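> Only the shape, not the letters, is given here:
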């Protein structure tokens, strides 16, 4: 009798353990499928809009702010940027990949064999993002479609619903990075600069993403005049947050805009703090 009971207990324990394994695997799979997975490391970025927070690695943040910047430059609605983010989340986890299914490459896993461009072109994030927006602009009514439907019209994936789990993250990130949710909704924890940046290199980088900017300043102190209207403020926040995401590569020490300032190093954990800054101007200090 005891042997039979022991067998029953062992059998039950095996099923319990098997159930736990299934739950753990399912949880991990969902976490990896939704968004970009866990972000670890000392340096990291996040955007918080409407109580929803999106976490990004520095590399993902640089790619995200570039996708947003090109959308702003082209005058596209935030919805277009949301669709681009959901697509890049699903296709590459917002990383500029040098591999993929068959000949798929880059942020959007575009295939040279399908007419997206050469292998070198689709791995250029500026080219790839513009090609994505070119294709999206040809989709009638993309502004009112579900995000996954609009993305699928561009990508023609074998898994047409795969983009929808990323929609919430994509909307929050797009709202922050295009300036529709102002006030420094996006921020990064970044080490103090370990080199020296220049105003010339920073302007070149910014104008490649945003187009022509009105700038003044010295070698390491730069002022960008973005204007004061609602659209200008949105663009100003997009520029300011782009600079934060690219602080490590451009050697940015501080960014100030619209009464707030972000500072690299230990204070970057505090995000955007109140600061007396002229309206309509993004001010940047380089190390």
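Received the coordinates, thanks. Computed from a predicted model, the values in this text were never measured in an experiment.

> can we go C-alpha only for contacts and neighbour counts from here?
Noted.

> Tell me where the stretch 1-150 of the chain has helices.
Along the stretch 1-150 of the chain, the stretches classed as helices by DSSP state H, counting those that start in this stretch are 2-33, 58-73, 78-92, 119-122, 125-137, 147-155.

> Tell me which of those lies nearest to residue 213.
helix 58-73 (10.9 Å; Cα to Cα).

> rewinding a little: looking at the helices of the stretch 1-150 of the chain, which one is packed in the most?
Of all the helices of the stretch 1-150 of the chain, helix 78-92 has the most neighbours on average by mean count of other Cα atoms under 10 Å, namely a mean of 26.

> if we can go back for a sec, right, and the helices of the stretch 1-150 of the chain - which one's nearest residue 169?
Taking Cα to Cα as the criterion, helix 78-92 is the member of the helices of the stretch 1-150 of the chain that comes nearest to residue 169, at 7.7 Å.

> Show me the residue at the heart of this protein, geometrically.
The geometric centre of the chain, computed from its C-alpha atoms, lies nearest to residue 64 (Cα atoms, centre = their mean), at 2.6 Å.

> Same list as before, the helices of the stretch 1-150 of the chain that is, but in CSV and with distance to residue 212 included.
CSV is the format used below for the helices of the stretch 1-150 of the chain (distance: least, Cα to Cα, whole Å):
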stretch, distance to residue 212
helix 2-33, 38
helix 58-73, 9
helix 78-92, 20
helix 119-122, 23
helix 125-137, 16
helix 147-155, 29
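
> second one coming, line it up with the first:
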């Protein structure tokens, strides 16, 4: 072996050793996060076992808006499922500012095709309303295969793509329309941050569900003439939209209550919600699994209102 060969081999050995160290470090990082379940990372889920869909708080917030706009229009759960599957395919339930050509938003609607201005399309409430308006013009849409109904509204270049999202969209719509009680769980990962604003919560609730959903009672906080350290609890009235929907129990007060409760959980990260109570159960943002627990306390009384506590 020549003297000139030895340094080159030593160099290769050093590089190989460094690369192996990086790989071992990466493997250790992944293993630790798998064992800890990435504790603290915001996440939401519906379903259980193999029939489970996990998603981010951002996606949950957008899904909740899509569902609320549909039920407020008096549309059945099937319409919500179609809308959610469409948004899952078009944007992965993210309100994105880009897309094919001039496509924008949750449904990748195009200003040049008459869907609205860019600012309007980037508003999830507006975009959802435009999708449902198109769906309502499709004769017998609730009896059509999902991908056919969605394609008649979207006119996509990939018309079969919507079908693969139907199972996840079905889980989401069952929870967000209230048919599946306490089915949507979230951990917000925001133990610290600004306090929740009752006015913002009320405005978002009314935009999604209409004026009848406005909270009728506010306790705590300086606006109520009390100490700023006292929790802010909103009472959201449960009023079923009688005669809407097509599933068994649609239009019932209990289903309406769970719809409102799970909307609040889905939007907890952005609206600074830390507790939601209804039907004898309470969801708390601080719980490790983000789930619902049975409670006999006043927050979980249920009946005439959904109780929501905001961050202080």
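It's in. Everything quoted here is computed from the prediction, not taken from an experiment.

> Provide a list of residues in contact with the residue nearest to the centre of the first structure.
By Cα atoms under 8 Å, 6 or more residues apart in numbering, residue 64 of the first structure lies in contact with 85, 94.

> please redo it, this time with the cut-off set to 7 Å
residue 94 (Cα atoms under 7 Å, 6 or more residues apart in numbering).

> go on, residue 68 of the second structure?
Residues near residue 68 of the second structure by Cα under 7 Å, 6+ apart: 208, 209.

> Now with 8 Å, please.
Per Cα under 8 Å, 6+ apart, neighbours of residue 68 of the second structure: 176, 177, 208, 209, 263.

> Check residue 61 of the first structure too.
By Cα under 8 Å, 6+ apart, residue 61 of the first structure lies in contact with 45, 245.

> ok, 10 Å please
Residues touching residue 61 of the first structure, when contacts are defined by Cα atoms under 10 Å, 6 or more residues apart in numbering, comprise 44-47, 55, 67, 94-95, 173, 186-188, 241-242, 244-246.

> do residue 154 of the second structure as well
Applying Cα under 10 Å, 6+ apart as the definition, the contact partners of residue 154 of the second structure turn out to be 86, 90, 107, 108, 109, 131, 134, 135, 148.

> With respect to residue 217 of the second structure, which of these is nearest?
Set against residue 217 of the second structure, the nearest of these by Cα to Cα is residue 131 (33.6 Å).

> wait, the closest one sits on residue 107?
Yes: here residue 131 of the second structure reaches residue 107: they are 7.7 Å apart, a contact under Cα atoms under 10 Å.

> which neighbours do those two share?
Common neighbours of residue 131 of the second structure and residue 107 are listed as 83, 86, 87, 154 (criterion: Cα under 10 Å, 6+ apart).

> Just give me the match in the first structure for residue 255 of the second structure.
Residue 255 of the second structure is assigned residue 234 in the first structure as its aligned equivalent, the criterion being TM-score structural alignment.

> Can you verify my assumption that its match contacts residue 174?
No: the pair residue 234 of the first structure and residue 174 does not pass the contact test of Cα under 10 Å, sitting 11.7 Å apart.

> quick one: which of these two has more around it?
It is residue 174, of residue 234 of the first structure and residue 174, that has more neighbours when counted by other Cα atoms under 10 Å, with 31 against 23.

> how far away is the more buried one from residue 207 of the first structure?
When Cα to Cα, to the nearest Å is the yardstick, residue 174 of the first structure and residue 207 of the first structure sit 20 Å from each other.

> on that earlier part again, which one of the contacts of residue 154 of the second structure is nearest residue 282 of the second structure?
For residue 282 of the second structure, the nearest member of the contacts of residue 154 of the second structure is residue 86. The distance, counting by Cα to Cα, is 31.3 Å.

> can you tell me how far that closest one sits from residue 165 of the second structure?
8 Å.

> Could you name every residue contacting both of those two?
Among the neighbours of residue 86 of the second structure, those also in contact with residue 165 (Cα under 10 Å, 6+ apart) are 92, 146, 147.

> can you map out the strands along the second structure?
43-48, 51-55, 185-187, 217-219, 232-237, 273-278, 281-284, 292-294, 305-310 (DSSP state E).

> where do the helices sit along the stretch 151-287 of the first structure?
Going by DSSP H, counting those that start in this stretch, the stretch 151-287 of the first structure shows helices at 167-177, 199-210, 230-245, 247-250.

> between the longest one and helix 199-210, how big is the angle?
Think helix 230-245 of the first structure. Regarding helix 230-245 of the first structure and helix 199-210, their directions subtend 120 degrees when assessed with axes from the mean of the first three to the mean of the last three Cα atoms, to 10 degrees.

> List the buried residues in helix 230-245 of the first structure.
Of the residues in helix 230-245 of the first structure, those scored as buried under the neighbour-count criterion (16 or more other Cα atoms under 10 Å) are 232-245.

> quick one: which of the residues you listed is nearest to residue 267 of the first structure?
The closest of the buried residues of helix 230-245 of the first structure to residue 267 of the first structure turns out to be residue 244 (Cα to Cα; 12.8 Å).

> wait, what's in contact with the closest one?
Residue 244 of the first structure makes contact with 45, 58, 61-62, 65, 186-190, 250-255, 262-264, 268, 284, according to Cα under 10 Å, 6+ apart.

> if you set the cut-off to 8 Å instead, what comes out?
Under the criterion of Cα under 8 Å, 6+ apart, the neighbours of residue 244 of the first structure are 187, 188, 252, 255, 262.
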